[in-house]
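K.L.:
Predicted model and sequence below, questions to follow.
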Amino acid sequence: MTQAAPSQQTALALLQSVFGYPAFRGAQAEIIDHVVNGGDALVLMPTGGGKSLCYQLPAMLRQGVGIVVSPLIALMQDQVDALAEVGVRAAFLNSTQTFQQALAIEQKMRQGELDLVYVAPERLLTQRCLELLEICPISLFAIDEAHCVSQWGHDFRPEYIKLSVLHERFPAIPRIALTATADQATRAEIISRLQLENALQFVSSFDRPNIRYRIVEKASGRQQLLDFLQAEHPQDAGIVYCLSRKKVEETAEFLNQHGVTALPYHAGLELAVRTKNQARFLREDSIVMVATIAFGMGIDKPDVRFVAHLDLPKSIEGYYQETGRAGRDGGPANAWMAYGLQDVVQQRRMIEESEADENYKRLQSGKLDSMLSLCETIRCRRRHLLSYFGQNDASTHTNCGNCDVCLNPPKAFDASVATQQLLSAIYRVDQRFAAGHVIDVLRGMDSERIQQWRHDKLSTYGIGSERSEAEWRAILRQAIAQGYVSVDYESYNALKLTETARAVLKGEQSVQMRQYEKPQKAAKQKRAVSKGYDETDLSAQGQHIFEKLRGWRMETARLHNVPAYVIFHDSTLRDIAKANPSSLEDLRGVSGVGEKKLATYGEEIVKLVASLN
């Protein structure tokens, strides 16, 4: 199928008139120009970096309809609503529609009456859908969340592997694959499986400077989470990730009991409940979603002020993807995690007990090791993250000043003797006992079990009595992370020495560790991380206008049955409050106010602002 020349309208003109943004960011302009001219592209751009514009604008500039392959059926309605608000002709095809509704969309596609259609990969791969695409004018294929194609990645979707059919059946139509997270191996797999060998690769900086990364020693996880929320995020929207469904429900209940509006989300809940909870999270302010990783991919809520983890993620890719859901509006946000010895043991056990082949287990162990390294690092966490993704520029050579390691540098100490004591104790109990018993031996505890096994007679009994149980757990956790100790899950979590332990025991290798610090209760902070932005640069009158605009937006969103951010982002309301417009002309040019929104809401906003002056 031959394509007509791109419209005389330029991408920048559309960006300004339709989306209301004054200029492109980063590589957006180059990517759009490449795709408009028929080129394939692989785009790696952090969450909130503006990936969607990279396929939306080319779809509008090229002849035909842009097909967006997305795994996110639950979010397609909101994505289409957001485009409709700015005047883009968009629709979706998925299993939530009646046959008649789908027929109507298909008719519009054939007649060239749509700019964009969102389709789940399962739907796209049906014979009916492929035959429909054969007879429709298609401008491009956008494959969103492209990391789902990787069998070694953190979010594998089997149906994504079959998307190579797009290249085979539609070789003349440009394809753009997009993701926020892909290390070098995942990137190579995306290219191979989607047959994008000739695609240009656009890799943006992975840095999200507005996110503050913090990992704390887990003592009482739920209480630490509550302290953190009460101190820093009262009334803020956020996401809490837990590993199990049971923990999700217990954590949500705990938060509700302590005055935090929290909703559970996991695959075991009825679809209607999941859908309702997701809709509330997207449409209401101040909701905390407690979820398994089943929740969140593609969530476009811009004012998520924090993402918290009560369990260790399986990989840095997963951690980066999940924390990336915070602060999409560019405002300050927190990525907070409580992490302890049990997390390490649990994740190692899950890998060992999985039915995967040895290659996969080895790969997952490597990813977990990288995650543990991030947790235990004594250097800037942001530098550590960026280095993992292969980013090697000025940002990976300077400390960020906005992570816990930079703000409160941990003390490192020579842990060679302590590690020798630990390894010796494991050896003396015949490598048959779990962490609790080994630590009791080190601390010289007088328990029935120690008496039963006569472990009070060992040379290692009591040699570590000057350290607390929590200190020894921190040392053991780091010894596991550094590869000196393993856990035998088939023998009741018995601790075992690895080959690398020998050099430490013989004094041939020194060991550096983080000094244990007793967890501190989160102190109440000034609202540096607050309702989307630090509003200190607004005058008292500007702040008053901003709050009234938020109220107006909430009512307008309710009337339109869309999330509030679909009407306007906080950043746009803030700019309107600063501009204090007295006419439509004053509103034109405010970032986020395109022509359609100006026509739809301009008069109301000008009238509201006038009533406040």
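P.N.:
Nice, thanks for sending it over. Residues are numbered from 1 along each chain as shown.

K.L.:
Going by C-alpha atoms from here, please, whenever you check contacts or count neighbours.
P.N.:
Noted.

K.L.:
On the three-state scheme, the closest residue to Thr396 other than its chain neighbours is what?
P.N.:
For Thr396, the nearest residue in space outside its immediate sequence neighbours is Arg383; the separation is 4.7 Å by C-alpha to C-alpha, 6 or more residues apart in numbering. Under DSSP: H, G, I helix; E, B strand; the rest coil, Arg383 falls in the helix class.

K.L.:
how near is the most far-flung residue of the chain relative to its centre to Ala494?
P.N.:
With distances taken from the mean C-alpha point of the chain and given as C-alpha atoms, centre = their mean, the most distant residue is Lys457, at 50.9 Å. Relative to Ala494, Lys457 is positioned 20 Å away (C-alpha to C-alpha, to the nearest Å).

K.L.:
again, but for Glu159
P.N.:
Summarising the geometry, the distance separating Glu159 from Ala494, computed by C-alpha to C-alpha, is 40 Å.

K.L.:
out of those two, which sits in the busier spot?
P.N.:
More neighbours surround Ala494 than the other of Glu159 and Ala494, with 19 against 16 (other C-alpha atoms under 10 Å).

K.L.:
one more structure, for comparison:
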Amino acid sequence: MKATPEALLQQVFGHAAFRGEQAAIVHHVAEGNDALVLMPTGGGKSLCYQLPALLRDGVAIVVSPLIALMQDQVDALRQLDVRAACLNSTLDADAARTVEQQLLAGELDLLYVAPERLLTPRFLSLLDRAPVALFAIDEAHCVSQWGHDFRPEYRELTILHERWPGVPRIALTATADPPTQREIAERLQLQDAQRFVNSFDRPNIRYTVVQKENARRQLLDFLQAHRGQAGIVYCLSRRKVEETAEFLAGHGIDALPYHAGMAADARASNQRRFLRDDGVVIVATIAFGMGIDKPDVRFVAHMDLPKSIEGYYQETGRAGRDGEPSEAWMCYGLGDLVLLRQMIEQSDSGPERKRLEHRKLDALVGYCESMRCRRQVLLANFGEDYPQSCGNCDNCLQPPEAWDATEAARKALSCVYRTGQRFGAAHLIDVLRGGESERIHQFGHDRLGVHGVGADLDARTWRGVFRQLVAHGLLDVDTEGYGGLRLAEASRAVLKGEQTVMLRRVAGKRERERSASGRATAPAIELAPADLPLFEALREMRARLAREQNVPAYVVFHDSTLRAIARDRPDDRDALARVEGIGAAKLERYADVVLEVLRNADETEVTAP
């Protein structure tokens, strides 16, 4: 062993102590044992294999499907003077050959590689001639055929155990419910590996779900509290990505689109700007995000319902990787549910896969409609019991009210039946509220007994009623037609007066504003007003250093490190070395320029009137 884990943690990474089970995992793998690690995004998974790589002789081979993350990780490790490289399709032949030579010469501590490349005979032959310290299999949930990120190549990674049985393996993921955890262990032959299951809770993230009304305006209102901050806005379609990015840009927000239909160079340029500039908002389909290691994403907003609770958890997990307060906000409506059900039914998947996707969607809808603490519902889907209310979600901060909606439900169900079970919610609401549109007259719906019987409720309330009736299985969606609503078998008891219906009351404007005003925005290290100019000067210094090296700013220093410097104002190298996040390499590389910024700030304050 080259040093103790604790000594290397401080010397290389600049951290005074491990978090959670990191210490146990690092010791376990460094001693040559296999491990299966389940840890939330931002929980420090990378350290669980990076430190053992430095503690063991040879090179750690890190299997990752994420090209963007590979380069980010390599950039960050090189800042720490760790010998790291990656092999992927972005390298030309000469660059790839150089990395291979470094591998064979024992000049690397970590080598990141995609599973497709690892499985080639050429690369396997290279590994036969290289001293391998360990294998790290990142994003291990990709092995699950029923998961949301299945990669068939992951099934073939059993070759690592079969070909190098003496080399320890560590599989890591942030997204795996109990069945997926069992499948990872089985498919990767890690049944005998020690399992480290950390809490999936991300306490720094606030969860909020709102009923979709005017989605763009609602998004803009949400973003007012996040001006100048980095964030991700997810949309279901490419067209909506483009339109939303244009809308936000038109309202003074530095927003850029990202989707698979864009030209590759434009897509890469927008991703690069998001990663390397401060305060950029990326508007994207779910093609964006896997492997994004940007720690200071302050919010993730969903303009449409995701496809599963696992996907939602993974996407929201891209916020607040630095542990600072962040938000997960979703704008959700009945149209989202109708569209996703249609997409499932119209896909080429077999019956078993469709049933699974419907169950996953139902679980997410249950989360959206629940009146319980969001965190309790979310974590329960990953097999975790969260006994207390979190105090950091909309349901905790502004407890929803239930109301006896039996009469409204019977009117809604009757309207569906009387109009022929083929119309969407918008038309049905118009009928219930006594509308006189041309369409209503065209179909004779103004002559029905249900015409106008719901005039006592506004359109917002009726939208909530229909959405929840679908969510509770009282109405079905015609997935083969145009998304019309039809009665489900369970609706009979309601129509016969044998069952009451309790629904969640849709929050009014005043309640929504009061809930929004309670957002937690204070960082872990709060700065006094007098320290803010120094913090901004340090951020400008960081941006300049990042541009000079062509790396993202957070690779140089995290915001939390700059806040600590601004608060503590270290006056020499020894004091700077005690700041969290500054190890030996960063101290050597940046001490002079940081201390110069501090001296200039002191001089400015002394001479200020």
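P.N.:
Structure received. Predicted model only: the values in this text are computed from it and were never measured.

K.L.:
Now do the same contact list for the residue nearest to Thr396 of structure 1.
P.N.:
Listed by C-alpha atoms under 8 Å, 6 or more residues apart in numbering, the contact set of Arg383 of structure 1 reads Ser395, Thr396, His397, Thr398, Asn399, Cys400.

K.L.:
and it, what pairs with it in structure 2?
P.N.:
The equivalent of Arg383 of structure 1 in structure 2 is Gln376 (alignment by TM-score structural alignment).

K.L.:
what stretch of structure 2 does stretch 11-27 of structure 1 fall on?
P.N.:
Under TM-score structural alignment, the match for stretch 11-27 of structure 1 in structure 2 covers residues 5-21.

K.L.:
actually stretch 412-424 of structure 1, sorry about that
P.N.:
So stretch 412-424 of structure 1 sits over residues 402-414 in structure 2, by TM-score structural alignment.

K.L.:
buried ones in that stretch?
P.N.:
Ala405, Thr406, Ala408, Ala409, Arg410, Lys411, Ala412, Leu413, Ser414 (16 or more other C-alpha atoms under 10 Å).

K.L.:
How about stretch 337-357 of structure 2?
P.N.:
Buried residues in stretch 337-357 of structure 2, counted by 16+ other C-alpha under 10 Å: Leu337, Val338, Leu339, Leu340, Arg341, Gln342, Ile344, Glu345, Lys354, Glu357.

K.L.:
same deal with stretch 141-148 of structure 2?
P.N.:
His141, Cys142, Val143, Ser144, Gln145, Gly147, His148.

K.L.:
One more: stretch 515-526 of structure 2?
P.N.:
Of the residues in stretch 515-526 of structure 2, those buried under the neighbour-count criterion (16+ other C-alpha under 10 Å) are Ser515, Ala516, Arg519.

K.L.:
Which members of these occur in helices, if any?
P.N.:
For those, membership in helices holds for Ser515, Ala516, with DSSP state H as the criterion.

K.L.:
Which position in structure 2 pairs with Ala291 of structure 1?
P.N.:
With the correspondence set by TM-score structural alignment, Ala291 of structure 1 lines up against Ala284 in structure 2.

K.L.:
for Gln77 of structure 1, that is, sorry about that
P.N.:
Residue mapping for Gln77 of structure 1 onto structure 2 gives Gln71, with TM-score structural alignment as the criterion.

K.L.:
Contacts only, for the residue lying closest to its match once chain neighbours are set aside.
P.N.:
Nearest residue to Gln71 of structure 2, sequence neighbours excluded (C-alpha to C-alpha, 6+ apart): Cys86, at 7.0 Å. For Cys86 of structure 2, the residues meeting the contact criterion (C-alpha under 8 Å, 6+ apart) are Met70, Gln71, Val74, Val99, Leu111, Tyr112, Val113.

K.L.:
Aligned to Cys86 of structure 2, what sits in structure 1?
P.N.:
Residue correspondence to structure 1 (TM-score structural alignment): Cys86 of structure 2 is matched to Phe92.

K.L.:
before we move on, which element is that match in?
P.N.:
Per DSSP states H and E, Phe92 of structure 1 falls inside strand 90-93.

K.L.:
ditto for Gln421 of structure 1
P.N.:
For Gln421 of structure 1, the element it lies in under DSSP H and E is helix 416-428.

K.L.:
other SSEs contacting that helix?
P.N.:
Judged by 3 or more C-alpha pairs under 8 Å, 6 or more residues apart in numbering; DSSP states H and E, helix 416-428 of structure 1 is in contact with helix 435-443, helix 469-481, strand 494-497, helix 501-505.

K.L.:
ok, now with 10 Å
P.N.:
For helix 416-428 of structure 1, the elements it packs on are helix 435-443, helix 469-481, strand 485-488, strand 494-497, helix 501-505, strand 512-514, judged by 3 or more C-alpha pairs under 10 Å, 6 or more residues apart in numbering; DSSP states H and E.
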